[in-house]
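# Fold the stuff below for me.
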Amino acid sequence: MNQSYANVEPSRAEVDALPGLTLVEFGTPWCGFCKAAQPLLADGLADAPGLRHLKIEDGSGRPLGRSFRVKLWPTLIFMRDGKEIGRVVRPESAALVRRELQQAQAAKL
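Predicted structure coming up:
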């Protein structure tokens, strides 16, 4: 699990080209909801050591977040081979994150 938000974001085309299972997390380091979600994410993602986790700093005018229609932070987008297969907005429990991860791992495209 990434600990820091990247303030330089990849392009949407780069994210869409990623093979395998990817979690794209949108938020900011100063967001209270984002800070509160970090222990839940750490617990919920603990059984997924091979998961690609992109932690992207979002904000007004940031094209990647807008391309995913992100409105609230944190927003977690689970992708497989460049396709969105699940989304969690402001997770309230590690169990919710774990359940969404399991569904993403089982999803067939």
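
# C-alpha only now, for contacts and for neighbours.
Will do.

# Helices of the chain, residue ranges please.
Ranges of helices in the chain, per DSSP state H, are 12-16, 32-44, 63-67, 94-106.

# Out of those, flag the one nearest Y5.
helix 32-44 (10.4 Å; Cα to Cα).

# Centre of the chain to that closest one, how far?
12 Å (Cα atoms, centre = their mean, to the nearest Å).

# List the buried residues in that helix.
Residues of helix 32-44 classed as buried by neighbour count (16 or more other Cα atoms under 10 Å): F33, C34, A37, Q38, L40, L41, A42, G44.

# any idea how far the closest residue to the second one other than its chain neighbours lies from D43?
On the basis of Cα to Cα, 6 or more residues apart in numbering, the spatially nearest residue to C34 that is not a chain neighbour turns out to be P74, at 5.2 Å. Applying Cα to Cα, to the nearest Å, one obtains 16 Å for the distance of P74 from D43.

# Please give the structure of this sequence too, so both can be compared:
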Amino acid sequence: MPQTLPYKEHQLTRDEIDALDEAVVLDFGTDWCGHCNAAAPLVAAAMSAHAGVRHIKVEDGPGRRLGRSFSVKLWPSLIFLRKGREIARLVRPGKQEDIVQALQALESAA
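A predicted model of the protein is given here:
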């Protein structure tokens, strides 16, 4: 099973995220969140087959501007972006297939 990584406290700014030229999955949550911990192996397994997609785990919470700029309300929230444009969003994903479908949509977006 793929290894899951911790959420990172240091965050990129919204401008830095919007300027990324690559396919990106922003994964908002916290290491202590039960829903995040349950989804983490599903996300890691889905991401393992999509090496061309950058996975950025962002620790979210009060006072964290990046999550607010994406209107994140529940964890985990996965936001699939290409060149700053949202292609898909999953909130509390429970099936690996849903993540794979969103990744496929992201990779096929121009």
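
# Once you drop chain neighbours, what's closest to Q11 of the second structure?
Residue nearest to Q11 of the second structure in three dimensions, not counting chain neighbours: V58, with 6.5 Å by Cα to Cα, 6+ apart.

# What is the neighbour count of the counterpart of the one you found in the first structure?
By TM-score structural alignment, V58 of the second structure lines up with I56 in the first structure. Applying other Cα atoms under 10 Å, we find 23 residues neighbouring I56 of the first structure.

# Could you measure from I56 of the first structure over to R99 of the first structure?
Distance from I56 of the first structure to R99 of the first structure, counting by Cα to Cα: 22 Å.

# same check, this time on R66 of the first structure
Distance from R66 of the first structure to R99 of the first structure, by Cα to Cα: 26 Å.

# just to revisit the earlier point, tell me who's in contact with the match of V58 of the second structure.
Y5, A6, N7, V8, E9, V24, E25, F26, G27, T28 (Cα atoms under 8 Å, 6 or more residues apart in numbering).

# any chance of these in CSV, plus distance to R80 of the first structure and neighbour count?
CSV is the format used below for these (distance: Cα to Cα, whole Å; neighbours: other Cα atoms under 10 Å):
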residue, distance to R80 of the first structure, neighbour count
Y5, 21, 17
A6, 21, 17
N7, 23, 13
V8, 22, 10
E9, 19, 18
V24, 11, 18
E25, 14, 25
F26, 17, 26
G27, 21, 25
T28, 24, 21
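
# now, which of the residues you listed lie within strands?
Counting by DSSP state E, the contacts of I56 of the first structure place V24, E25, F26, G27 in strands.

# does the second one really touch V70, like I thought?
The reference is to E25 of the first structure. No - E25 of the first structure is beyond contact range of V70, at 10.2 Å (criterion: Cα atoms under 8 Å).

# Show me what the residue nearest to C34 of the first structure aligns to in the second structure.
Using TM-score structural alignment, P74 of the first structure pairs with P76 in the second structure.
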